[in-house]
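J.: I would like the atomic coordinates for the input below:
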Amino acid sequence: MDKIASASDINNPNYLYMERLPQFYLRGLELMKDKEGQSEYANYQNSLGTTYWKLSDREKETNLKQAINAFSEALKVRTFEKFPKDYAQTQNNLGIAYWDLSYVREKEENLKHAIKCYDEALKVYNFEQFPQEYARTRNNLGFAYRDLSEIRDKETNLKHTINACNEVLKVYTIEQFPYDYALTNKNLGNAYWSLSEVRGKEVNLECAIECYNEALKDRTFEQFPYDYAQTMNNTGNAFRDLSEVKDKEVNFKRAIECYNEALRVYTPKEFPQDYARIQANLGITYWRLSEAGNKEANLERAIEYYNKALRIRTFEQFPYDYARTQNNLGIAYRDSSYVREKEENLNRAINAYKEALKVYTKEVLPYYFVGTSYNLAMALSMRGDKAGAVKVMEEMLPVAEEVGHPKLEEYRRFYEKEQKGLQTFIIDKSASTPLII
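T.: Just a heads-up that it's a prediction; the model follows:
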């Protein structure tokens, strides 16, 4: 199923036509009430479902629920035993509708429904008889498992994603389907990158980089500049993370090269949000590089890139990105205070954290409120404002308890030491790692 028009373009003739189609199908279904068990009735229901799905750019939840109802009606006739091919087609369509609905409500439940539908479709769509349908459905299944991995059983669900992508690549070869081959390799690389956060960091990051390089065989700067830049950004992220486990400086430099390649496409005028993302990633990379050497120079570069990102990531337009970048900027300023202009850089760090907390409120984003509040308390303590640090911690600790923050005990120890008025506290930098974007 493909959406043929954007809902935001209300004057688009295709969309206006689509809006009228449900009435046509519903009228047809009224006229065939006595044919509910027949294939023509099922065909109308499947077409009605597809139409509602295509209309789901507007009134998303309502139209997706209508689509699901129509596909479910069609499946009362399109059974696996009587009409296997139609059954598979409708199950795949139903899976897509559930997957889309998962972005609106009941994410886990709807993703599980989607996976079940795709599995049903794959009872018919096998590799030997229906290779392209098999690849498309496997691809859809991979997306559903990827999204489910963000909610629960991350490792298990990412392995399902990787398996699905590898099955897709049995069909989408570089010779026959170069674009789909590249896209699937990019998705596979993303799955390996995510898996590296759970286990096998080095091996999974190397697999991710290999997949991205495969994608770049088709996603060239000349043919597909935007896709090229997107994949270069992903490759940069993988090299940056790989630097934590091997060849630190070499992999940092490779990451920076990839980000700079992406910036050949992502200009502030044409792709401002993507440009800002790369600038923020460069900031994180130089921050990490500062731990390997040339601390002062690399931190200055990190601060420069974060500030470039903030020219676009404003509080008004992109509040969440603004907060992430301000938090990371605060960390860079704090670390700069170890090598120069201690008071000035701590003041800058404190201001940056306070800016981030305009978005990271305890009511809306409690987890991020906790981490950024801790960063703020540390900076206040380093500046000698123990009372200020204690006040911040007293507001933060109940929230940390409520969300079950994994660093809760560490936060409590810091608070107790601040209360006792200790003049020194060994700061654990791992507690304030920049938020990867």
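
J.: For the rest of this, base every contact and every neighbour count on C-alpha atoms.
T.: Fine.

J.: Show residues contacting stretch 296-310.
T.: 275-277, 279-280, 282-287, 289-290, 322, 325-326, 328-329, 332-333, 335-336, 339-340 (C-alpha atoms under 8 Å, 6 or more residues apart in numbering).

J.: And it, what's buried?
T.: For stretch 296-310, a neighbour-count test (16 or more other C-alpha atoms under 10 Å) marks 296, 298-310 as buried.

J.: So which of the contacts of stretch 296-310 are in helices?
T.: 275-277, 279-280, 282-287, 289, 322, 325-326, 328-329, 332-333, 335-336 (DSSP state H).

J.: Whichever of the contacts of stretch 296-310 end up buried, select them in PyMOL.
T.: Remark: buried members of the contacts of stretch 296-310, expressed as a PyMOL selection using 16+ other C-alpha under 10 Å:
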select buried, resi 275+276+277+279+280+282+283+284+285+286+287+289+290+322+325+326+328+329+332+333+335+336
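
J.: check which helix or strand covers the nearest residue to Ile174 once chain neighbours are set aside.
T.: Excluding its sequence neighbours, the residue lying closest to Ile174 (C-alpha to C-alpha, 6 or more residues apart in numbering) is Tyr181, at 5.5 Å. Tyr181 belongs to helix 178-195 when assigned by DSSP states H and E.

J.: Pull out the buried residues from the very next helix or strand once past that helix.
T.: As assigned by DSSP H and E, the chain's next helix or strand after helix 178-195 is helix 201-215. Buried positions in helix 201-215, judged by neighbour count with 16+ other C-alpha under 10 Å: 201-202, 204-215.

J.: quick one more, to check against the first:
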Amino acid sequence: MHTVFRVGAIKQMDNEHQLYQIELELTSDDDQQLRSLTDRIREEAHGTGWQRLTKLLIKIGQFNKAEELYNVLLEQTSDEGENALYYNQLGTVKHGQGDYEKAIWYYEKALEIRQRTLSSNHPSLATSYNNIGLVYHKMGEHSKALSYYEKTLEIEQKALPSKHPDLATSYNNIGSVYDNMGEYSKALSYYEKTLEIFEKTLPSNHPDLATSYNNIGSVYNNMGEYTKALSSHEKALEIKQKTLPSNHPDLATSYNNIGSVYDHMGEYSKALSYYEKALEIQQKALPSNHPDLATSYNNIGSVYHKMGEHSKELSYYEKTLEIFEKTLPSNHPDLATSYNNIGSVYNNMGEYTKALSSHEKALEIKQKTLPSNHPDLATSYNNIGSVYDNMGEYSKALSFYEQAFEIRQKTLPSNHPDLATSYNNIGNVYNNMGEYSKTLSYYEKSLEIRQETLPSNHPDLATSYNNIGIMYYNVKDYSKAVSYYERALDILQRALPPTHPNIKSVKENIEIVKKKS
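T.: Sure, this is the predicted structure:
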């Protein structure tokens, strides 16, 4: 073995020239951690020297170099087993580059050879099924993805020990499909099976463990359990920072995920910081039209939306849509998300016809691709309701809000923040219709959930206080109105930039009430 050092500490010595002092500790041949790590690397990087090099290039995100080498290897062999391997790995390269149609083409070439030359329960067949499932998953074709993942799992359960890492990967992939379908309890169950295997079989800093923590964090985020989500995502990031190059796309994924949790918690400056770290890596490491870049543009746009900076928001959302329209099928759920977000910008800008058009495009895609009770459908119904509410068409608004509420009641925990949003929005319509007793009932249900689940300075709490204040103003109870307005203002001044339009709006509400009282 060549000389191997353990990194002890890294200290920056010179900010201007980015000089660092690195403390290295010489390892010995009987270092158990080093032996475990090298054994694991040797197991994962089996094959000839060139095969091992190309696999390593894929692992560190050097897809273009890996593609060049695999094409050379493919030209130099007539062995069907090697051909299947190289086609499979070229599929992995194209997958990593975001070229999903070519990825499936290469994976199917590999599968065709393996079905012809191997037994029906051979692990390499499971690999092919799994890889095709991964691409369909990325393309948003969840039923096809689930079908291929289940074929993979069926072979692996027959052929592999119960704690084999490949079984963990299959559990993880099936969990991910259920996650995307909004079936969070099933998703969490499969993700936990994955983590159980990885914790028993992998080194503590293995990237697959990071992926497992990341996925569990994402489910908790979707379920509104933000503290658990943040804890899991930070465990994932810690592993990736120790094991991956600083510009690896998987680091960007962790930064995006942590940003998402802070986004949901209403800590927008932290969210923006993490999203921008992710974007910086992706702009260096990925092609300019890669879907993951679109995700980062979308996330940054979402934060600017909540900060009230609509021109910046629209700019980032349009960058997102431009990539998605070039790279994704016309009915992909991510396209729906993009139309939905642009619709929300137009709604906030008072351009209701454009808003309605964008939201209806989003709904059309979701109705074709998602189960009828998926939470993302509720989001579309809610957004269309919001446009009709702003247009003064209250009966239409109420109808769409109630469709959203019905789905959320069936699919989400009873204290989920999205349910609070539904209660709040239905309350808004009743307020506009002058039915104040119903208004107060819905606003109080919304406030109760938000007080239970959100940080005390979350802007959504301010929304609840402000809306209850408006209702009390409408029934001429001015002392209660000003009390709720002041609670809203206190939160907004702590959570948002001083120029945010919501702060101005609440201040105006307080001035109006004081003139009346």
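
J.: Between the buried residues of helix 201-215 of the first structure, which sits nearest Phe425 of the first structure?
T.: Phe425 of the first structure lies nearest to Lys201 out of the buried residues of helix 201-215 of the first structure, by C-alpha to C-alpha, at 31.1 Å.

J.: Tell me which residue is most central in the second structure.
T.: Centroid check for the second structure by C-alpha atoms, centre = their mean gives Asn257 as the closest residue, at 6.1 Å.

J.: Ignoring the adjacent residues along the chain, who's closest to the aligned partner of that one in the first structure?
T.: For Asn257 of the second structure, the aligned position in the first structure is occupied by Phe143, per TM-score structural alignment. Spatial nearest neighbour of Phe143 of the first structure, chain neighbours left out: Thr161 (6.9 Å); criterion: C-alpha to C-alpha, 6+ apart.

J.: Could I get the contacting residues of that neighbour?
T.: Here Thr161 of the first structure is in contact with Leu141, Gly142, Phe143, Tyr145, Arg146, Leu188, Ala191 (C-alpha under 8 Å, 6+ apart).

J.: Look up how far Arg27 of the first structure lies from it.
T.: Counting by C-alpha to C-alpha, to the nearest Å, the gap from Thr161 of the first structure to Arg27 of the first structure is 41 Å.

J.: same thing with Ile331 of the first structure?
T.: Ile331 of the first structure is 62 Å from Arg27 of the first structure, by C-alpha to C-alpha.

J.: same check, this time on Lys342 of the first structure
T.: 75 Å.

J.: quick check: longest strand of the second structure.
T.: strand 5-14 (DSSP state E).

J.: Now do that one: distance to the chain's middle.
T.: Mean-position distance between strand 5-14 of the second structure and its chain equals 33 Å (C-alpha atoms, centre = their mean, to the nearest Å).

J.: before we move on, what about stretch 60-80 of the first structure?
T.: Distance of stretch 60-80 of the first structure from its chain centroid, counting by C-alpha atoms, centre = their mean, is 28 Å.

J.: In it, which of the residues would be classed as buried?
T.: Buried residues in stretch 60-80 of the first structure (16+ other C-alpha under 10 Å): 60-61, 63-75, 77-78, 80.

J.: counterpart of Lys242 of the second structure in the first structure?
T.: Residue correspondence to the first structure (TM-score structural alignment): Lys242 of the second structure is matched to Glu120.

J.: Count the residues that sit near the aligned partner of Leu216 of the first structure in the second structure.
T.: Aligned by TM-score structural alignment, Leu216 of the first structure pairs with Glu325 of the second structure. Neighbour count for Glu325 of the second structure, taken as other C-alpha atoms under 10 Å: 15.

J.: Surely Glu325 of the second structure touches Pro333?
T.: No - Glu325 of the second structure lies out of contact with Pro333 (C-alpha atoms under 8 Å); the separation is 11.8 Å.

J.: re the thing from before, between Lys342 and Arg27 of the first structure, who's got more neighbours?
T.: Shown here are Lys342 of the first structure and Arg27; by other C-alpha under 10 Å, Lys342 has more neighbours (16 against 11).

J.: contacting residues for the more buried one?
T.: Ser336.

J.: Spatially nearest residue to Ser483 of the second structure, not counting backbone neighbours?
T.: Ser483 of the second structure's closest residue in space is Gly469 (C-alpha to C-alpha, 6+ apart), at 7.4 Å.

J.: Name the helix or strand for the one you found, please.
T.: Following DSSP H and E, one finds Gly469 of the second structure within helix 459-474.

J.: Can you give me the distance of the match of Leu216 of the first structure to Tyr316 of the second structure?
T.: Glu325 of the second structure is 14 Å from Tyr316 of the second structure, by C-alpha to C-alpha.

J.: ok, now Met349 of the second structure?
T.: Counting by C-alpha to C-alpha - Met349 of the second structure and Tyr316 of the second structure are separated by 16 Å.

J.: Now the aligned partner of Ser380 of the second structure in the first structure: closest residue in space that isn't a chain neighbour?
T.: Using TM-score structural alignment, the equivalent of Ser380 of the second structure in the first structure is Ile278. Spatial nearest neighbour of Ile278 of the first structure, chain neighbours left out: Tyr259 (6.2 Å); criterion: C-alpha to C-alpha, 6+ apart.

J.: quick one, what contacts that neighbour?
T.: Met232, Asn233, Gly236, Ile278, Asn281, Leu282.

J.: go again using 10 Å as the cut-off
T.: If you count contacts by C-alpha atoms under 10 Å, 6 or more residues apart in numbering, Tyr259 of the first structure has them with 229-237, 253, 266, 275, 277-279, 281-282, 285.

J.: so which strand or helix has it?
T.: Element membership for Tyr259 of the first structure, per DSSP H and E: helix 248-262.

J.: buried set for that helix?
T.: In terms of neighbour count (16+ other C-alpha under 10 Å), helix 248-262 of the first structure has its buried residues at 248-249, 251-262.

J.: picking that back up, trace the residue nearest to Ile278 of the first structure over to the second structure, please.
T.: Aligned partner of Tyr259 of the first structure by TM-score structural alignment: His359.

J.: about what we covered before: looking at the buried residues of helix 248-262 of the first structure, which one is closest to Arg152 of the first structure?
T.: Taking C-alpha to C-alpha as the measure, Ala255 is the one of these closest to Arg152 of the first structure, at 29.8 Å.
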